[in-house]
Every structure is written in C-alpha cells, then in structure tokens.
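# one predicted model, sequence on top.
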Amino acid sequence: MLGWALTFLVIAIIAAVFGFGGIASASAGIAQILFFVFLVLFVVALIARAVRGRRV
C-alpha cells in the first residue's frame, strides 16, 4: 500500500513539472488517501499485536 502511495506521489510530481495541473492534483490526492489508509492499518496492526501479546 505504501508503494502505491509513493507511486502516485511520483506521478504527481512528474505531472506538476510538466504542467498537467489536473493530473498532478488527482495523483497527489490519491497518494495522500493511500498514505493515510496505510498509516491507519499500521496503527491497527501495532495495537492488535500489543493486545494479543507474544505467544511462545
């Protein structure tokens, strides 16, 4: 998921350099959404691991 966010971020930067404002803003928006989804899933995974504890 983080890879997709980085991919869309790179697309947004390249589109912005070439002057494609609509594509750049759309790609940046998608990258931002994917990054926050990744961040939420990461926090949920950390909490689940802390609650479950370590099994032997």
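Thanks, I have the structure now.

# drop to CA atoms for contacts and neighbour counts, all remaining ones
Will do.

# show me what the host helix or strand of Arg49 is packed against.
Per DSSP states H and E: Arg49 is located in helix 21-52. Other elements packing on helix 21-52 under the criterion 3 or more C-alpha pairs under 8 Å, 6 or more residues apart in numbering; DSSP states H and E are helix 2-18.

# and Phe42, how many neighbours?
By other C-alpha atoms under 10 Å, the residues close to Phe42 number 12.

# next one: the one 3 residues further on
The local packing count at Ala45 equals 12, with neighbours defined by other C-alpha under 10 Å.

# in the helix holding Arg49, which residues are buried?
When burial is assessed from 16 or more other C-alpha atoms under 10 Å, helix 21-52 yields the following buried residues: Ile23, Ala24, Ser25, Ser27, Ala28, Gly29, Ile30, Ala31, Gln32, Leu34, Phe35, Phe38.

# structure two is appended below for comparative analysis:
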Amino acid sequence: MKNISKENLKKRLQFFQSIFVVLMIIALFTKFYFVAFSYGMTSIIFYSFSKLFSRLKNDY
C-alpha cells in the first residue's frame, strides 16, 4: 500500500469535487435522465471518497 500525502489527498478530493460539479451542471442543463445520472454519479463519488479515506486511515 503506497503512502498518500495529505496534499495529494486534498488534490484528489478537489479533482473529484470539480468533476462532480461540472457533470451536475451538464445534467441540470440537459434535464434528461437527471435522477439516474445524479444517483450514479453520487454513488461513484462516495465510493471513491470511502476508498481514499480508508487508505488515509490505514496510512496514518
């Protein structure tokens, strides 16, 4: 298991956050399949967050 520095973790979280915001704006403009799209995106985002935080907890 490679170490993840706190700065690297913050960069990753900001990256995921910016992707999430952009995709949600696109979904709002299209308003097509909005519920399914937002549910899928939030589940992917929260899964990635849980993986990152479990890795961080193991490292520190």
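Nice, thanks for sending it over. Values in this document were obtained by computation on a predicted structure and should not be read as measured data.

# can you pull the TM-score for these?
Put the two chains on top of each other and the TM-score (TM-score structural alignment, normalised by the length of structure 1) is 0.57; 42 aligned residues with a C-alpha RMSD of 1.7 Å.

# that older thread, how far is the helix holding Arg49 of structure 1 from where the chain is centred?
Chain-centre distance of helix 21-52 of structure 1: 4 Å, with C-alpha atoms, centre = their mean, to the nearest Å.

# tell me who's in contact with the most centrally placed residue in structure 2.
The residue lying closest to the centre of structure 2 (C-alpha atoms, centre = their mean) is Ile45, at 3.4 Å. Applying C-alpha atoms under 8 Å, 6 or more residues apart in numbering to Ile45 of structure 2 gives the contacts Phe16, Phe20.

# from Tyr60 of structure 2, how far out is it?
Per C-alpha to C-alpha, to the nearest Å, Ile45 of structure 2 is found 23 Å from Tyr60 of structure 2.

# just Glu7 of structure 2 next, same as before
The value you get for Glu7 of structure 2 to Tyr60 of structure 2, if C-alpha to C-alpha is used, is 14 Å.

# just Phe15 of structure 2 next, same as before
In terms of C-alpha to C-alpha, Phe15 of structure 2 sits 22 Å off from Tyr60 of structure 2.

# what is the burial count for Leu23 of structure 2?
Neighbours around Leu23 of structure 2, by other C-alpha under 10 Å: 15.

# ok, average deviation of stretch 21-38 of structure 1 from structure 2?
Mean deviation of stretch 21-38 of structure 1 relative to structure 2 after superposition (mean C-alpha distance after the TM-score superposition for structure 1): 0.5 Å.
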